[in-house]
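**Q** sharing a sequence plus its predicted fold:
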Amino acid sequence: MKQKISWIMVCSLLLSLLIPGAGYAAKSDDIIKTALKYRGAPYVFGAPMKYAPRAFDCSSFTKYVFARNGIKLPRTASAQSKRGKYIPTSRLKKGDLLFFRVPGRGIGHVGIYAGGNRMIHTYGKGGVKVSKINGYWRSHYLGAKRVI
């Protein structure tokens, strides 16, 4: 069994070296799958981590989803925005964190880029959902970070 695991690890490492981004694509797909499992979970402003996965606010949601995939994030959207590498909008990939301005609070919202100009996030009625990044969200968009 140990030989099989070692062989799989070697093959995975070689694949990630030969195909740039192969490891990122797999991890980002896992993050999207994890996030979608919680679709419909209620939104609660300021929800503490102890509410997860029964309810979330935007940053407890991203913190929880990324933690389930081995990536530690701080608790707030503002603190999360200080992690990772800045990504221009033209280079967004699934799994990137998206940050938005909330009037009177600066960086006050975070979501996960899902591809196709969509994000998975939680905000208001309906809780965790997939939304198009247009209208309100486009006009309040501040930037993106890659933490994978």
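**A** Looks like it came in fine.

**Q** make it CA atoms for all contacts and neighbour counts henceforth
**A** Noted.

**Q** isn't Y38 up against A52?
**A** No: taking contacts as Cα atoms under 8 Å, Y38 lies outside contact range of A52: 9.8 Å.

**Q** so between the two, which is more surrounded?
**A** Legend: neighbour count by other Cα atoms under 10 Å for Y38 and A52, higher for Y38 (22 against 17).

**Q** what sits up against the longest strand along the chain?
**A** For the chain, the longest strand by residue count, based on DSSP state E, is strand 106-115. Residues from elsewhere that reach strand 106-115, judged by Cα atoms under 8 Å, 6 or more residues apart in numbering: 32, 58-59, 62, 77-78, 92-102, 119-122, 142.

**Q** next one: stretch 17-31
**A** Residues contacting stretch 17-31 (Cα under 8 Å, 6+ apart): L15, S16, V65, F66, N69, K94, G95, I148.

**Q** grab the most central residue of the protein for me.
**A** Nearest residue to the geometric centre of the chain (Cα atoms, centre = their mean): I112, 3.5 Å.

**Q** next, the buried residues of the longest strand of the chain.
**A** Neighbour-count burial for strand 106-115 flags I107, G108, H109, V110, G111, I112, Y113, A114 (criterion: 16 or more other Cα atoms under 10 Å).

**Q** same check on stretch 43-56?
**A** The neighbour-count check on stretch 43-56 (16+ other Cα under 10 Å) flags Y43, V44, A47, M49, A52, A55, F56 as buried.

**Q** OK, contacts around the closest residue to the first one other than its chain neighbours?
**A** By that I understand Y43. Of all residues not flanking Y43 in the chain, G127 sits nearest, at 4.3 Å (Cα to Cα, 6 or more residues apart in numbering). The contact partners of G127, by Cα under 8 Å, 6+ apart, come to R39, G40, A41, P42, Y43, F56, H121.

**Q** comparison target below:
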Amino acid sequence: MAKHRRQNVKTVRRIAGTTAVAAVATLAGPAAANAAELVVPNTNYSFNVQGLENVPNINQVPNIDKYVPSLSAQNKTSLQASVQNEPTNNYATEKAAKPAATSAGQKVVEAVYSKIGSPYGWGSVGPSAFDCSGLTSWAYAQAGKAIPRTSQAQSSQGTPVAISDLQPGDIVAYYGGASHVGIYVGNGKIVDSLNSGSTVAERSLNYMPIHSAVRF
């Protein structure tokens, strides 16, 4: 019998404590049209408290969802809404998923620029010295393309391109019989390995008489 009374005392204390919380919440929070249910854990007791859900920061109280079940549902809905409304950087995501592609012509240009200052060498195909067609064939190889070795073969086997339609990476042949070639790098410039005693350098497109231009 004494044990039963002790349990009742504990239950009454829980109810009293929870009722006190409800009373404070009612006074602290502004009135609301709908009452929130305040539950006493481990009992069948509950209370409807006006304005309970409007008490500032009440949803941050530890285990508040055990006392006010409606706040648990409210927090879940708020979290889902914040995730759905969070802005996403689509550009950055797409960019990471699809890296910007570098054209074959641009790779050729980057390769030939990397050899500016290298010496001319008759019959040389790099990587430290070059003749004119050795430089062009080496640059194309860096872009994963195999092209003919000599200037005449390059000018005759590539796809002809009008000078007005040149794109970076195209090969420009010079002099009668296409005896010299260079890589068009854009902005009216070429890079070539001209002759003995010179180095790989950037020059004007019209520095020499143009024979033809081709693209591979």
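**A** Ah, there it is. Treat the numbers as computed from the prediction; the structure is a model and nothing was measured.

**Q** TM-score for the pair, please.
**A** Once superposed, chain against chain, the TM-score is 0.73 (TM-score structural alignment, normalised by the length of the first structure); 121 aligned residues with a Cα RMSD of 2.3 Å.

**Q** hang on, the earlier thing: tell me which of the contacts of G127 of the first structure persist in the second structure.
**A** Among the contacts of G127 of the first structure, the ones still in contact in the second structure (both residues aligned by TM-score structural alignment, their matches' Cα atoms under 8 Å) are R39, G40, A41, P42, Y43.

**Q** among the contacts of strand 106-115 of the first structure, which are in helices?
**A** Here DSSP state H is the test, and the contacts of strand 106-115 of the first structure give I32, C58, S59, T62, A77, S78 as lying in helices.

**Q** circling back: buried subset of the contacts of strand 106-115 of the first structure?
**A** Among those, those classed as buried by 16+ other Cα under 10 Å are 32, 58-59, 62, 77-78, 92-101, 119-122, 142.

**Q** returning to that earlier point: and the two most separated of the kept ones among the contacts of G127 of the first structure?
**A** Using Cα to Cα, these span at most 10.6 Å, a distance reached by R39 and Y43.

**Q** between these two, which contacts overlap?
**A** The contact sets of R39 of the first structure and Y43 overlap at G127, V128 (Cα under 8 Å, 6+ apart).

**Q** whatever residue of the second structure lines up with the residue nearest to the centre of the first structure and D65 of the second structure, how far apart?
**A** Using TM-score structural alignment as the criterion, I112 of the first structure maps onto I183 of the second structure. According to Cα to Cα, to the nearest Å, I183 of the second structure stands 73 Å off from D65 of the second structure.

**Q** F130 of the second structure too?
**A** On the measure of Cα to Cα, F130 of the second structure and D65 of the second structure end up 78 Å apart.

**Q** one step back: so what's the match of I112 of the first structure closest to, chain neighbours aside?
**A** Nearest in space to I183 of the second structure, with sequence neighbours left out and distances taken as Cα to Cα, 6+ apart, is I171 at 4.8 Å.

**Q** cool, P42 of the first structure as well?
**A** Once flanking residues are discounted, P42 of the first structure sits nearest to G127: 4.2 Å by Cα to Cα, 6+ apart.

**Q** just S124 of the second structure next, same as before
**A** Closest to S124 of the second structure by Cα to Cα, 6+ apart is F130, at 4.5 Å.

**Q** ok, the corresponding residue of the first structure for the one you found - contacts?
**A** Alignment note: F130 of the second structure maps to F56 in the first structure; criterion TM-score structural alignment. Applying Cα under 8 Å, 6+ apart to F56 of the first structure gives the contacts A41, P42, Y43, V44, F45, G46, A47, P48, M49, T122, G127.

**Q** three-state assignment of the residue nearest to V112 of the second structure when sequence neighbours are not counted?
**A** Excluding the flanking residues, the one nearest V112 of the second structure by Cα to Cα, 6+ apart is A139, at 5.5 Å. At A139 of the second structure the chain is in helix, as set by DSSP: H, G, I helix; E, B strand; the rest coil.

**Q** buried sites along whichever helix in the second structure runs longest?
**A** Counting by DSSP H, the longest helix found in the second structure is helix 2-28. Of all the residues in helix 2-28 of the second structure, those buried under the rule 16+ other Cα under 10 Å are T11, R14, I15, T18, T19, A22, A25, T26.

**Q** and those, which is closest to Q74 of the second structure?
**A** Distance to Q74 of the second structure, by Cα to Cα, is smallest for A25 among these, at 17.8 Å.

**Q** need the counterpart of I87 of the first structure in the second structure.
**A** In the second structure, I87 of the first structure lines up with V161, judged by TM-score structural alignment.
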